[in-house]
Every structure is written in C-alpha cells, then in structure tokens.
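In: What follows is a predicted structure for the sequence shown.
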Amino acid sequence: MSEQDTGGPPSFDDPFEGEDVEQRIYGTLLQTREPTGVTAIAEQSGCDPKTARKYLEWFTDLGIATRHDGRPVTYERNDAYFEWRRVNGLATTNSLEELRSRIADLTERIDSYQQEYHADHPNEVDALRVDGDIDTVYADLSDWATALRDRRLHERAQQKLADTGGRASP
C-alpha cells in the first residue's frame, strides 16, 4: 500500500501526481522564491512550455504571479497577493474583538521574546552567542518572527474591519 493510500503525504518522487496541469503549474509557482523561466516551470510541472506560459499569463492577470520582462521572461509568486488573501480571510472570519484578542496574545509573546533575548527583533540575535540549547534558540527565533508577521497581518485585518464598520466582504 502506498503512502497516499494510507492518507500520508504524497511521494517526493512526484508531488503533483494526479493533479491537472493547472494545479501542477500553480503548485510549482507557489514554490518559486525567485524569478523562474517558463521552461523551468514547465519542466517542474511536467507540461509543455506553451501550456505553462498560458497559465502563467493567466495567473499574472489574476495577481497570483508577477511577470518579469527580459530574456527570458520569468515569473514568480506574488507574495503581496497571498498576504492580501490572508488579511482578507482574517477579516472575514473574525470579529474585531477576536482580532484584538489575538493581537494582544501575539504582542505578549513578542514582548516575552524581546525580554528574554534583549533585542527588539529576532534578526538582532546571534543564535550562536546565546547560552542554551541551539535548537531551542532557533525555534524561539523562528516563532518570534512568525509572531511578528502574524501580528502585522492581524493588525491589517483589524484595520480593514474597523474601516468597514466591523463587516468585511468575502
């Protein structure tokens, strides 16, 4: 029985097995962290470059991808789009009170890390110079950075709700 049959994660050999070409290209695009050529995206997605280009242009029109003109033309995920989606999702699924409560919790967690590591931001901490278990320090710094990002997103969602009188449209 394969891992997929047991409900486990997909095989690393073919993570897009069973998905249609649009889903494969979208999945590949989500994994890009720098501008990537159509040919490379097509190869990773297992499709023809012409097909990849068609979907990449469509994703660009939707705001999901960013196109960089040049030779060759390259594409990458548009992080601003995904951040907007996250903020919109928070604003539509939470009340102002819930957002305020979550912001307060995140602020408390951030303040705790700032006091523990005597720094305003995790980037200011040299993990190799901190006394303690290095794995714990790295986990703390990662959690701290996540808390900072999450607080910023929740604050944006709170502002969105406040600007609309407490109601956000989906």
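Out: Sure thing, it's come through. Numbering: from 1, shown residues only.
In: From now on I want contacts and neighbour counts done on CA atoms only, so please keep to that.
Out: Noted.
In: All the strands of the chain, residue numbers only.
Out: 36-37, 65-68, 74-77 (DSSP state E).
In: looking at those, which is buried most?
Out: strand 74-77 (a mean of 23; mean count of other C-alpha atoms under 10 Å).
In: try this one next to it:
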Amino acid sequence: MRMTENARRGPPPEDFSAALGERLDNAPADERVYRVALELTDPTRVSDIAARAECSKNAARRHLNRLADIGVLTKVTENPATFERNESYFAWRRKNRLMELSEREYKRRLGELLSEDEGYRETYGVDSPDNLDPLEYHDYGDSEQVWLDISNWEAIRTEIRALRQAKHDTSPGEGLV
C-alpha cells in the first residue's frame, strides 16, 4: 500500500498538538515523563511534571531520578525536588550525532549552511549578524523579519561551528574545515 504525501508529512500543524497528546496518552509513564523532561528549561517541581505527564508523583519522581542518574536531567533542589534539562548532556549527544555523519553528508550539510550564510551576507551587506541593527534595515522588510533573519543567521553560524568542531574532533591532526 502506497503512503500518500500527506500521510508521510504527518498531521497539519493545527492538529499537531492533538496528535502529540494522543500519542502521549497511549505511552507508558516513563515515556510521558521523559517527553516532559525534554522541555524543562527551568527548575520544575515533581508535582508539576507529574501533572504534565499525567502520572502519579511517585512514578514521576522515580523516572526523574533515573533520568538524573544517567545525566539527562539535573536535580536542582532536594526539598522540594526540582529538575531541569542537563544542557551539557544534550550538547554531548548532538556532537556525537554530528561526528557520526558520513563524509558525504558532512560536506553536503556544511555546503548548505555556508551557502545560507553567504546569502545573508549578500542580502544585508555585512559579514556577521552581530553587525546588524534591525531598526536600521527597514529596506529589507519590517524589523520583525530582520530579527528573524538575525536569529536564523546566528543559528546557521552555530551549526557551522558545531559541524566543524565535530569534524575536527574525529580527524586528529587536521585543521578545521
């Protein structure tokens, strides 16, 4: 049976939250806690996590402690127990995924990013997003669009650095690409 294009792409954006909620409703408690834990950018109480994961506080605490033991989370306080994402763990995971890229995939991705970087440099006539003031670039769209471009450009440059660093770490003795 051939999958339609819409089926491959998943639900339309307006249905995404409902579809995610449905998948989490059917997931075991440890999976629901893990999904909530991925979003913890601020110290969050066990009771709040349990409510979001729709499980008991004891189940949430057990799964959160396990996630803290393996480094996914950091236990910020003991009483009340609060947890947040361990950003260094996610940086490490990301670096490992980048290091596993084939040479071909690495070159393709780096080429795309460098092309996008060059496009922004040409569009705005500056070498870096740090040199942009969105209020002075009204000829390129409204200031909100320029802010978005600055954010995207910074993200592209961060990705270029991450790719180059991952490549450097896997090729001892070679300079950065």
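Out: Okay, I see it. These numbers were taken from a predicted model, which means no experiment stands behind them.
In: coming back round to it: make TSV from the strands of the first structure and add distance to residue 143 of the first structure to it.
Out: Shown next, in TSV, are the strands of the first structure (distance: least, C-alpha to C-alpha, whole Å):
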stretch	distance to residue 143 of the first structure
strand 36-37	30
strand 65-68	28
strand 74-77	24
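In: and of those strands, who's closest to residue 99 of the first structure?
Out: Nearest to residue 99 of the first structure among the strands of the first structure is strand 74-77 (27.5 Å), distances taken as C-alpha to C-alpha.
In: so the closest one matches what in the second structure?
Out: Mapped onto the second structure using TM-score structural alignment, strand 74-77 of the first structure covers residues 82-85.
In: what does that stretch rub up against?
Out: Contact with stretch 82-85 of the second structure is made by 37-46, 64, 72-77, as judged by C-alpha atoms under 8 Å, 6 or more residues apart in numbering.
In: what about residue 107 of the first structure, neighbour count?
Out: Using other C-alpha atoms under 10 Å, residue 107 of the first structure has 15 other residues around it.
In: ok, for it, nearest residue in space, not its chain neighbours?
Out: residue 151 (7.2 Å; C-alpha to C-alpha, 6 or more residues apart in numbering).
In: Counterpart of that neighbour over in the second structure?
Out: Counting by TM-score structural alignment, residue 151 of the first structure corresponds to residue 160 in the second structure.
In: What distance do you get for its match to residue 127 of the second structure?
Out: With distances taken as C-alpha to C-alpha, to the nearest Å, residue 160 of the second structure is found 15 Å from residue 127 of the second structure.
In: out of those two, which sits in the more crowded spot?
Out: Using other C-alpha under 10 Å, the more surrounded residue of residue 160 of the second structure and residue 127 is residue 160, with 20 against 13.
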